[in-house]
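Asks: Sequence and predicted structure below; questions after.
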Amino acid sequence: MLIRIDPASPAPLFEQVAASVRRAIADGGVAPGDRLPGARDLAASLDLNVHTVLRGYQLLREEGLIELRRGRGAVVVADGGRRGRLQEVVRALVVEARRLGVSTDELVTLVTKEMG
């Protein structure tokens, strides 16, 4: 699995790590049960602080995409693909809404109307 970051991007590095893993899950590049690279190894390969990688992994755990277990590392969970893709779309929607000056209440109303 290839994880990429862009140091010139305004997005925080931990979010870039998480986004790269989300894409890999959504695209099927990483399957349920697959182990992600160890935080220390990934940090070394990306020239990042290990805590930056761990923060990205923690974000993915909170989203229900991976499990973190001592001694076993980070493992993709079974339903991660759909959630990962949906999370990417939601993040893009929120970024665009902010860019357009749409308030949280307006965005929630729009989404609720579409879900109708």
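Replies: Alright, I've got the coordinates. Here the structure is a predicted model, which is why all the values come from computation and not from measurement. Residues are numbered from 1 along each chain as shown.

Asks: CA only for contacts and neighbour counts going forward, please
Replies: Fine.

Asks: give me the number of residues near Pro7?
Replies: Residues near Pro7, counting by other C-alpha atoms under 10 Å, number 10.

Asks: what does the one 10 residues further on give?
Replies: Under the neighbour criterion other C-alpha under 10 Å, Val17 is assigned a count of 25.

Asks: my guess is it is in a strand, correct?
Replies: No. Counting by DSSP: H, G, I helix; E, B strand; the rest coil, Val17 is not part of a strand but helix.

Asks: can you pull the contacts of the nearest residue to it once chain neighbours are set aside?
Replies: Nearest residue to Val17, sequence neighbours excluded (C-alpha to C-alpha, 6 or more residues apart in numbering): Gly56, at 5.7 Å. Gly56 makes contact with 14-18, according to C-alpha atoms under 8 Å, 6 or more residues apart in numbering.

Asks: Included below, for side-by-side comparison, is a second structure:
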Amino acid sequence: MLSVDPASPVPPYEQLRGQVVAAVEAGELAPGERLPPVRRLAADLGVAPGTVARTYKELEADGVVETRGRGGTVVAARSGAESEAVEAAAAYAERVRRLGLDGERAVALVRAALGTT
């Protein structure tokens, strides 16, 4: 599933990061699914273990994966983008309550902003 193009101008860790994010967003990697261990994936792809480790570290910082020590690296319950959206929605809901708007009007405003009215 994952591959590295040595001729690409994109660094290998970034190629891997993009592929994992795309697989998570497409549902090809489900929450809780374990990723290959760093050394094994590095050997399979012919890259240095540090390259895979950096990929996993950046994915973890983005909230895409979680590292569970001996349990390995697994796909997080939510992607980083989804986590940010949940936080934004909670902040919006709190703001709407303070402004005294009802839920139906708040949802209508979001639909209008998204262009899905």
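Replies: Sure, I can see it. Note that the structure is predicted; figures quoted are calculated from it, not measured.

Asks: picking up where we left off before, shared with the second structure, which of the contacts of Gly56 of the first structure?
Replies: Among those, the contacts conserved in the second structure (both residues aligned by TM-score structural alignment, their matches' C-alpha atoms under 8 Å) are 14-15, 17-18.

Asks: of the residues you listed, closest to Ser45 of the first structure?
Replies: Comparing those against Ser45 of the first structure with C-alpha to C-alpha picks out Val17 as the nearest, at 12.2 Å.

Asks: I'd assumed Ile3 was in contact with that closest one.
Replies: Yes. At 6.7 Å, Val17 of the first structure counts as touching Ile3 under the criterion of C-alpha atoms under 8 Å.

Asks: Quick check: neighbours shared by those two?
Replies: Contacts common to Val17 of the first structure and Ile3, judged by C-alpha under 8 Å, 6+ apart, are absent.

Asks: can you pull the contacts of Gly73 of the first structure?
Replies: 35-36, 38.

Asks: what are the ranges of the strands in the second structure?
Replies: 65-67, 73-75 (DSSP state E).

Asks: Export these as TSV, with columns for mean neighbour count.
Replies: TSV is the format used below for those (neighbours: other C-alpha atoms under 10 Å):
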stretch	mean neighbour count
strand 65-67	22
strand 73-75	22
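
Asks: could you dump those strands to CSV with distance to Gly46 of the second structure?
Replies: Converted to CSV, those look like this (distance: least, C-alpha to C-alpha, whole Å):
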stretch, distance to Gly46 of the second structure
strand 65-67, 22
strand 73-75, 20
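
Asks: For Glu87 of the second structure, which of these is the nearest?
Replies: With C-alpha to C-alpha as the measure, strand 65-67 is the member of those nearest Glu87 of the second structure (18.1 Å).

Asks: check the fit of that closest one onto the first structure and give the mean distance.
Replies: Here the mean offset of strand 65-67 of the second structure against the first structure after fitting is 0.7 Å, by mean C-alpha distance after the TM-score superposition for the first structure.

Asks: In the first structure, what stretch matches that strand?
Replies: Mapped onto the first structure using TM-score structural alignment, strand 65-67 of the second structure spans residues 66-68.

Asks: neighbouring contacts of the matching stretch?
Replies: 57-58, 60-61, 74-77, 80.

Asks: rerun that using 10 Å as the cut-off
Replies: 21-22, 25, 32-36, 54, 57-61, 73-80 (C-alpha atoms under 10 Å, 6 or more residues apart in numbering).

Asks: What's the ChimeraX syntax to select whichever of those residues are buried?
Replies: Filtering these down to the buried ones (16 or more other C-alpha atoms under 10 Å) takes a single ChimeraX command:
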select :21,22,25,32,35,36,54,57,58,59,60,61,74,75,76,77,80
